[in-house]
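1. Generate coordinates for the sequence data below:
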Amino acid sequence: MLSVESAATVRATLPAVHQALGEITGRFYTTMFADNPDLLNNLFNRGNQASGVQRQALAGSIAAFATLLLDRPDERPDAMLARIAHKHASVGITPDQYQIVHKYLLAAIVDVLGDAVTPEVAAAWDEVYWLMANALIALEARLLREPGDPWLRATVLERRRQTPDTVSFTLAPSIPLTFAPGQYVSVGVTLPDGARQIRQYSLSCAPERDDWRITVRWVRGSGPDGEVSGWLHANVQAGDELTISAPYGDLTLAPGDAPLLLASAGIGITPILSMLDHLVATGSTRQVVVVHADRSPADHAHREELVRLVAELPGATLHRWYEKAGACSCDPAPRIGYADLSAIDLPDGLVAYLCGPLPFMRDVRADLLHHGVPARDVHYEVFGPDLWLGQD
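-> Next up, the predicted model:
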């Protein structure tokens, strides 16, 4: 909770800080990486830095957290920050690195806002930062598998082509760990220029299986090409070893008997597959509405597996949309165009899990709210920095 004095100062200065956040976060990353190049090459996602996505996500999280402190001072921030904490734990962020971020972020605020940053303003935003940082440090400490090296080894048991730009890797982790359906692991690789880059990939199988599986789409054509996804596609074969994290992620299938909507688009199908595989493995009879949207049948990763899993669940129905028709002996027949929940009879009291591009999830969420589904029952996963953080 912010002190009374700081709350008044933050409230008065929040509009100016919010307006300048893009410039502040840009200055922050530029100066921090200039002085600490290893952070960019060994921890931060270089692709997200090049595209500006990470900068947008940081600005959104700061603004959302400050607004929460002002508007809901009696609420703990854990729920909002859990998604960030899982990502941080999965890449091995350490408490001392929050000191580095603090140094450069506060300096960037002073550089951009100049004389408007009085000692009182600096102290108030310093308090905001440490409330956020300490909440994250505490959450991450509870999430970490154990102190020390957060990484483990995994042997690649199988490599399988799913679509022209998607490959799945079946893994045997060196340490037996459990995970919840919907979680992900980080994969760390050393690239040809010597940089170590880390990316997260959802586990696309049930936790009841003896092995793990990740599905990797080679990111190309929408900003910087994916460095890690491209490296995995080009280099990793059965018998190789990967460096991975323990499983993390807060989009996990909650137990119960409420009806489910599992909605995905593109590679967002991966955590949904884990949930479906888990429901099959546990003999679930829950009512499940499965929605998937993709560019075409040929682009639909795990298409036959999705159909099989839905068929094995007595209470499940499948609805597919493809942007363009293609050769597909699909049953039931898919629709052509974009996903439209108005074409589906949705059960009352459903809980929804969404994963896919932000426009897809925003449209689906809006449809669900229009149908009367409470916002608390709509859960989502964003691949990469969360540009949706703090939005209702």
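
2. contacts and neighbour counts: CA atoms only from here.
-> Noted.

3. So which bits of stretch 26-45 are buried?
-> Gly26, Arg27, Phe28, Tyr29, Met32, Leu39, Leu40, Asn41, Asn42, Leu43, Phe44, Asn45 (16 or more other C-alpha atoms under 10 Å).

4. Ok, stretch 16-27 next?
-> Applying 16+ other C-alpha under 10 Å to stretch 16-27 flags Val17, His18, Leu21, Gly22, Glu23, Ile24, Thr25, Gly26, Arg27 as buried.

5. just to revisit the earlier point, closest one to Tyr380 out of the buried residues of stretch 26-45, please.
-> Using C-alpha to C-alpha, Asn45 is the member of the buried residues of stretch 26-45 that sits closest to Tyr380, with 21.5 Å.

6. quick one: the helices in the stretch 101-250 of the chain?
-> Ranges of helices in the stretch 101-250 of the chain, per DSSP state H, counting those that start in this stretch, are 119-143, 227-235.

7. Compare the ones you listed and give me the one nearest Leu70.
-> helix 119-143 (10.4 Å).

8. So what's the gap between that closest one and the chain middle?
-> 22 Å (C-alpha atoms, centre = their mean, to the nearest Å).

9. counting contacts, what elements does that helix pack onto?
-> helix 4-35, helix 78-91, helix 95-113 (3 or more C-alpha pairs under 8 Å, 6 or more residues apart in numbering; DSSP states H and E).

10. nearest to Ile269, of these?
-> Taking the helices and strands packed on helix 119-143 one by one with C-alpha to C-alpha, helix 78-91 is closest: 19.0 Å.

11. what about the helix or strand His379 falls within, distance to the chain center?
-> Taking DSSP states H and E as the definition, His379 sits inside strand 378-381. Centroid separation between strand 378-381 and its chain, computed with C-alpha atoms, centre = their mean, is 10 Å.

12. Save the helices of the stretch 101-250 of the chain as JSON lines, and put in distance to Glu312 and mean neighbour count too.
-> Below are the helices of the stretch 101-250 of the chain laid out as JSON lines (distance: least, C-alpha to C-alpha, whole Å; neighbours: other C-alpha atoms under 10 Å):
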{"stretch": "helix 119-143", "distance to Glu312": "34", "mean neighbour count": "18"}
{"stretch": "helix 227-235", "distance to Glu312": "31", "mean neighbour count": "17"}
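
13. Before we compare anything, build this one as well:
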Amino acid sequence: MLSARSTATVRATLPAVGAAIGDIADLFYEKLFAAHPELLRDLFNRGNQASGDQRRALAGSIAAFATQLVERPGTRPDVMLDRIAHKHASLGVTPEQYEVVHTHLFAAIAEVLGDAVTPEVAAAWDEVYWLMAGSLIAVEERLYAQQGVLAGDVWHTWEVTARVEETEDVATFLLRPAGDTPTPAFRPGQYVSVQVELPDGARQIRQYSLSSAPGSRLRSITVKRVRGEGSPDGEVSRHLHEHTRAGDPLRVSVPYGDLVLDHLDAPLLLASAGIGCTPMLSMLEHLAQEGHSGPVTVVHGDRSPAGHALRADHVRLTEKLPEAEAHFWYETPDAAHPANRTGLVDLADITVRPGTHAYLCGPLPFMRAVRAQLLEAGVRPADVHYEVFGPDLWLASS
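-> You can find the predicted model right below:
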């Protein structure tokens, strides 16, 4: 909880800081990478830095955390903090790195706001930062302990046992731990980080959902190739598609992620678009393995049936569940697809049962649209769970 003195100061300065937070984030990253270029090379996603998404996400998370401290004291935005902590844990972030961030963030605040940063203002925002950082460090320590790893030591070498071409731009890689390394446990819906060494020597990291269910030594990730040659956006997916084959080693983290299948006593709705189907396939396979008998509604949107990665599995696993039904929408349908499912996902004629828990994964506009339809249908905001790959630009927990 923020101290009373700092609460008054933060409340008074929040409009000014909020208005400048974008400039502060830009300058912070500039200073951080000038002092520590290895962080941009080997930890931060260069694509998200180039697009500005990471800067916007940082600005949004700080502003949201500070606003909660002053408007709803005694509570924390735990959904936001858990999502950030899971991502940090999958990257191997350590407590010491929060000191590095603090140094350059507060240098940026002082430079952007100038004389407005009095000692009292600096002390109040320092308290905000360490409340947020301390919360994240505590969650990350718990996540490391749950996986039996030391802080930051999340990486293992896995072997690619097979590669399956799902569509022109989507491939599934079947993986197993190299040697006698135990297979780490995971929950349906979680992801792993994959680190590859690129031609310029950078060791870039991206997250990919586990598209298989728990229960086997084998794991699988399904990767969509992101086009854009010469751009840092998609450089890891392109590397995997172009260079990774059966028998190759792959550096993989232990699993993390807060979009996990839960609330099995409630009606479930699994909504995805594009490659966002991967965590939903893991959930469906788990439900089928467990003999789940409750109602499950499967919703998916894609450009075309041919581009719908893992479509056969989507259908097959849904059919294994006695109370499940699948609804697919395609922007460009073919002759075998019903005309009333052409275009974007529309839940208007889908029965959304009372008490439904919904799990969403896909592009941000898709999830915003589906969430709005679910809320209109009576689903509680707290019962809509989602996954964003890359910086979370949507605080859907509000």
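
14. TM-score of the superposed pair?
-> In this superposition the chains share a TM-score of 0.97, using TM-score structural alignment, normalised by the length of the first structure; 390 aligned residues with a C-alpha RMSD of 1.5 Å.

15. quick revisit: once aligned, what mean separation remains between the strand holding His379 of the first structure and the second structure?
-> With the two structures superposed, strand 378-381 of the first structure lies on average 0.4 Å from its match in the second structure, counting by mean C-alpha distance after the TM-score superposition for the first structure.

16. which residues in the second structure does that strand align to?
-> On the second structure, the counterpart of strand 378-381 of the first structure by TM-score structural alignment is residues 384-387.

17. what do you get for stretch 195-213 of the first structure?
-> Aligned using TM-score structural alignment, stretch 195-213 of the first structure spans residues 202-220 in the second structure.

18. so how far is that stretch off the chain centroid?
-> 13 Å.

19. Could you do stretch 365-373 of the second structure as well?
-> 17 Å.

20. Next: stretch 243-253 of the second structure.
-> 22 Å.

21. Give the aligned range of it in the first structure.
-> Going by TM-score structural alignment: stretch 243-253 of the second structure matches residues 235-245.

22. For the helices and strands packed on helix 119-143 of the first structure, give me JSON lines that also has distance to Gly60 of the first structure.
-> Shown next, in JSON lines, are these (distance: least, C-alpha to C-alpha, whole Å):
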{"stretch": "helix 4-35", "distance to Gly60 of the first structure": "8"}
{"stretch": "helix 78-91", "distance to Gly60 of the first structure": "12"}
{"stretch": "helix 95-113", "distance to Gly60 of the first structure": "14"}
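
23. out of the ones you listed, which comes closest to Ala325 of the first structure?
-> Between these, helix 78-91 lies closest to Ala325 of the first structure; by C-alpha to C-alpha that is 36.2 Å.

24. What mean distance separates the closest one from the matching residues in the second structure?
-> Following superposition, helix 78-91 of the first structure is found to deviate from the second structure by 0.9 Å on average (mean C-alpha distance after the TM-score superposition for the first structure).

25. buried residues in that helix?
-> Met80, Leu81, Ala82, Arg83, Ile84, Ala85, His86, Lys87, His88, Ala89, Ser90, Val91.

26. Can you give the contact residues for it?
-> 43, 135-137, 139-140, 143-144, 150, 185-186, 198, 245-250, 389-390 (C-alpha atoms under 8 Å, 6 or more residues apart in numbering).

27. now the angle from it to helix 119-143?
-> 70 degrees (axes from the mean of the first three to the mean of the last three C-alpha atoms, to 10 degrees).

28. Mind listing residues that contact the strand holding His379 of the first structure?
-> Leu251, Val351, Ala352, Tyr353, Leu354, Cys355, Gly356, Met361, Arg365.

29. tell me, how many neighbours does Gln97 of the second structure end up with?
-> Neighbourhood size, Gln97 of the second structure [other C-alpha atoms under 10 Å]: 9.

30. Revised request: answer the last question for Asp169 of the second structure.
-> 16.

31. Need the counterpart of it in the first structure.
-> With TM-score structural alignment as the criterion, Asp169 of the second structure pairs with Asp165.

32. ditto for His286 of the second structure
-> Checking TM-score structural alignment: His286 of the second structure goes with His278.

33. quick one: contacts for its match?
-> Pro181, Cys205, Ala206, Pro207, Glu208.

34. ok, those in the second structure: which stay?
-> Compared against the second structure with both residues aligned by TM-score structural alignment, their matches' C-alpha atoms under 8 Å, the contacts of His278 of the first structure retain Pro181, Ala206, Pro207.

35. list the contacts for the second one?
-> This points to Ala206 of the first structure. Pro181, Leu273, Ser274, Met275, Leu276, Asp277, His278, Ala281.

36. Return the closest of the residues you listed with respect to Leu68 of the first structure.
-> Of the contacts of Ala206 of the first structure, the one sitting nearest to Leu68 of the first structure (C-alpha to C-alpha) turns out to be Pro181, at 29.6 Å.

37. For whatever residue of the second structure lines up with that closest one, give its distance to Leu375 of the second structure.
-> Applying TM-score structural alignment, one finds that Pro181 of the first structure aligns to Pro188 in the second structure. From Pro188 of the second structure across to Leu375 of the second structure, the span is 24 Å (C-alpha to C-alpha, to the nearest Å).

38. Which one's more surrounded, those two?
-> Pro188 (25 against 13).

39. Looks like that one contacts Leu287 (just checking).
-> No. The pair Pro188 of the second structure / Leu287 is not scored as a contact, 9.4 Å apart, by C-alpha atoms under 8 Å.

40. out of the kept ones among the contacts of His278 of the first structure, which one sits closest to Glu75 of the first structure?
-> Out of these, the member with the shortest distance to Glu75 of the first structure (by C-alpha to C-alpha) is Pro181, at 28.1 Å.

41. Does the closest one touch Leu279 like I think?
-> No. Pro181 of the first structure sits out of contact with Leu279 when judged by C-alpha under 8 Å, with a separation of 9.3 Å.

42. Mind telling me what element Ala333 of the first structure is part of?
-> Short version: Ala333 of the first structure belongs to no helix or strand, going by DSSP H and E.

43. give the contact list for it.
-> Arg320.

44. If we use 10 Å, what do you get?
-> Leu318, His319, Arg320, Trp321 (C-alpha atoms under 10 Å, 6 or more residues apart in numbering).

45. cool, and Arg11 of the first structure?
-> So Arg11 of the first structure contacts Ala66, Thr67, Leu69, Leu70, Asp71, Ala124 (C-alpha under 10 Å, 6+ apart).
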